[in-house]
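Colleague: sequence and predicted structure are below.
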Amino acid sequence: MTLRHLRIFVEVCRTGSITKAAESLHLSQPAVSLAIRQLEDYYGILLFDRISKKLYLTESGNKMLSYASHIIESFDDMETQLKNWDSAGTLRIGSSISTGTQMLPQLVRRFNLRFPQIRTQVLIDNSRIIEDKVLTNQLDLALVESLSYSPDIICVPFYTDRLIVITAPKHPLTQNPECTVKALADYPVLLREPGSGTREVVDALLVTAEVQITPLWESTSTRSIINAVKENIGISILPYELVKNEIQSGAIAGLPLASPLPNRTCSIIHHRNKYLTPSAQAFIEVCQEYSNLSTE
């Protein structure tokens, strides 16, 4: 099998059509169909289910797509590296929303000062979506708070932050010197959306404490939650680093719990088969330096 076969296969997956892939690659439809058939015959697998004239990736096809995407990316990286040794190009960085709000701007600024010739392209979304894009090679690496259970993801912890309960300054809970997780269920709760790293940690905490909470608000915006807490719409649980300025200014209150809240671990993730360019490795080093400075 050749790189040409893999490029044709990936393009068929991207477009969802033999016809559209042929048009995009400036090939004939029979040539595209033949390449797909040759791949299937060579590996003895079915890459697509063909139902009502539509193509649907099989489980084997999904696995092939993961490998093919990274093989093509590695080859293209090799071409760039050997010709230019990463002297210019684009580094595609993903980030969960909390990490993207809290520390990513500082990290990118530090990286850009050292490597002004490298363009940093950033995508900020919830952890689950970011991980999916790392798996499909749409991102070179990413910063997330959630743990990955995919065997194809390398996860390197680099920063730890604690979670804290926040309320309006005169909320009834502020009169209790030490409240419990169960006491939180008596009030409206505002949480990050399912799929975010912070939400996963909070959900695990509630399960451990055997507390059931139906959030009044669920939001992808940490800032909207903080502002709603200021207006006494509800209480929330968020990373301390994101709310410490508001706590110090008195705009909101941070509450201690009888059982301390768990820490939130931020990690650098990348695909197991991903070739890390010198610029990607340099960005990881910048992240690790940030962690060292934050803990000094």
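Modeller: That came through, no problem. Numbers count the residues shown, from 1 in each chain.
Colleague: contacts and neighbour counts: CA atoms only from here.
Modeller: OK.
Colleague: which stretches in the protein count as helices?
Modeller: 3-15, 18-25, 29-43, 59-84, 97-102, 104-114, 127-135, 181-184, 197-208, 222-230, 240-249, 278-295 (DSSP state H).
Colleague: let me know which of those is the nearest to residue 144.
Modeller: Closest of these to residue 144 is helix 127-135, at 5.7 Å (criterion: CA to CA).
Colleague: which residues sit against the closest one?
Modeller: Contact with helix 127-135 is made by 66, 94-97, 123-124, 139-142, 144-146, 148, 152-153, 195-197, 269-271, as judged by CA atoms under 8 Å, 6 or more residues apart in numbering.
Colleague: looking at those, which are in strands?
Modeller: Counting by DSSP state E, those place 94-95, 123-124, 141-142, 144, 153, 269-271 in strands.
Colleague: this is the comparison structure:
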Amino acid sequence: MHNLRHLKYITEAARLGSITEASRRLRVSQPAISAAIRSFEDEFNIRLFVRNPSQGLALTPPGRNFVTRARELLGNAQDFENLFNETDDDQLTGRLEISCYAAPAPLLLPDLIKNFCNEYPDVEIGLQEGNMEQVANYLKEGAADLGLTYDLHPDSDIDHELITNLSPFVVVSSKNPLAKRNKISIKELKNEPLILMDSPGYSEYLFNYFSMYDLRPLIQHRSTTNEMVRGMVAMGNGYSISLVKIKNVYSYDGSSLVNVELEETPPSVNLVIASLKGFRRSKLADAFVQTCKTKLKKVATGTS
């Protein structure tokens, strides 16, 4: 007979991509997890996982839908249990899986997670990072409950909830003559070398910004990591354009950076919480979203 415990076995195996790792985390035998998977597959005549010896477990399309709904059911069950086990301090419990766009993650998440876990000490936070497309995929695959990202990767299966509006700005070396400016026109950058943060959604956003003024950026280097971009800029290799204001003005090698505002109105871009369309959020997820709205607006815009 199926029960919620068996659903937990399957969702953990999907999240971790491994029966062995799920067995270790849940402290149950591997055969028990395999039996739970097989039981649901037989019951509903579907295949939940593709088993690849080198890559571990991968969800099939029916498996992704199954795991998404299973996570929702488990969240509802946790809410139901909490409803009849409330104490005076009404502490939330459980595990919440968060996916985050990697570029702003080091600025946004560490303090946020620390504050959230201080407020709810019985909660465990799981974290996955990636580009904006990967954040959406984590949600669709059931590997994450919520995503923290920009609204630059539209996906018909994903809903966005606004945290704050963002405005792009230029980042240059402190030795660059542009560092002395309070503002700069994007038109003045057409012959300046751009160090591009090469990430799906973000690259297209910058190209669109330049094209609004009939310009094309002069790309000197491309990188998929924020710190490599900052390091290249700090050494005088060019400029970059960023959306969140990092308090640390230094790159890894100690060279300093300066932010310069842009004069032209940019295309709209927002920091958002992403969730699977039609997915009912748990009380735990709602609490995390509220914490994001309270804590992240000033952090992301550099006003705190």
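Modeller: Happy to help now that I have it. Not measured: the values here are computed from a predicted model.
Colleague: any idea what the TM-score is?
Modeller: Aligned and superposed, the two chains score 0.71 in TM-score terms (TM-score structural alignment, normalised by the length of structure 1); 266 aligned residues with a CA RMSD of 4.2 Å.
Colleague: turn the helices of structure 1 into TSV, including distance to residue 191 of structure 1 and mean neighbour count.
Modeller: As requested, the helices of structure 1 are arranged in TSV below (distance: least, CA to CA, whole Å; neighbours: other CA atoms under 10 Å):
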stretch	distance to residue 191 of structure 1	mean neighbour count
helix 3-15	35	18
helix 18-25	42	17
helix 29-43	46	15
helix 59-84	33	16
helix 97-102	12	21
helix 104-114	22	15
helix 127-135	15	22
helix 181-184	12	15
helix 197-208	7	18
helix 222-230	7	19
helix 240-249	14	15
helix 278-295	26	16
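Colleague: could I get the contacting residues of the counterpart of residue 109 of structure 2 in structure 1?
Modeller: Under the alignment (TM-score structural alignment), residue 109 of structure 2 maps onto residue 104 of structure 1. By CA under 8 Å, 6+ apart, the residues touching residue 104 of structure 1 are residue 95.
Colleague: ok, now the one 4 residues further on?
Modeller: For residue 108 of structure 1, the contacting residues are residue 120, by CA under 8 Å, 6+ apart.
Colleague: distance of it from residue 96 of structure 1?
Modeller: In this view, residue 108 of structure 1 and residue 96 of structure 1 are 14 Å apart by CA to CA, to the nearest Å.
Colleague: quick revisit: and the ones in strands among the contacts of helix 127-135 of structure 1, which of them are buried?
Modeller: Among these, those scoring as buried are 94-95, 123-124, 141-142, 144, 153, 269-271 (criterion: 16 or more other CA atoms under 10 Å).
Colleague: and which of those residues is nearest residue 258 of structure 1?
Modeller: Of all these, residue 258 of structure 1 sits closest to residue 144, with 28.0 Å by CA to CA.
Colleague: and that closest one, what pairs with it in structure 2?
Modeller: So, by TM-score structural alignment, residue 144 of structure 1 is matched to residue 149.
Colleague: who's in contact with its match?
Modeller: Contacts of residue 149 of structure 2 (CA under 8 Å, 6+ apart): 100-101, 132, 135, 271-274.
Colleague: what's the most distant pair in those residues?
Modeller: 135 and 271, at 13.2 Å, using CA to CA across those.
Colleague: just give me the neighbour total for the aligned partner of residue 163 of structure 2 in structure 1.
Modeller: Aligning on TM-score structural alignment places residue 163 of structure 2 opposite residue 158 in structure 1. Other residues within reach of residue 158 of structure 1 by the criterion other CA atoms under 10 Å amount to 18.
Colleague: residue 285 of structure 1 versus residue 158 of structure 1, what's the distance?
Modeller: 10 Å.
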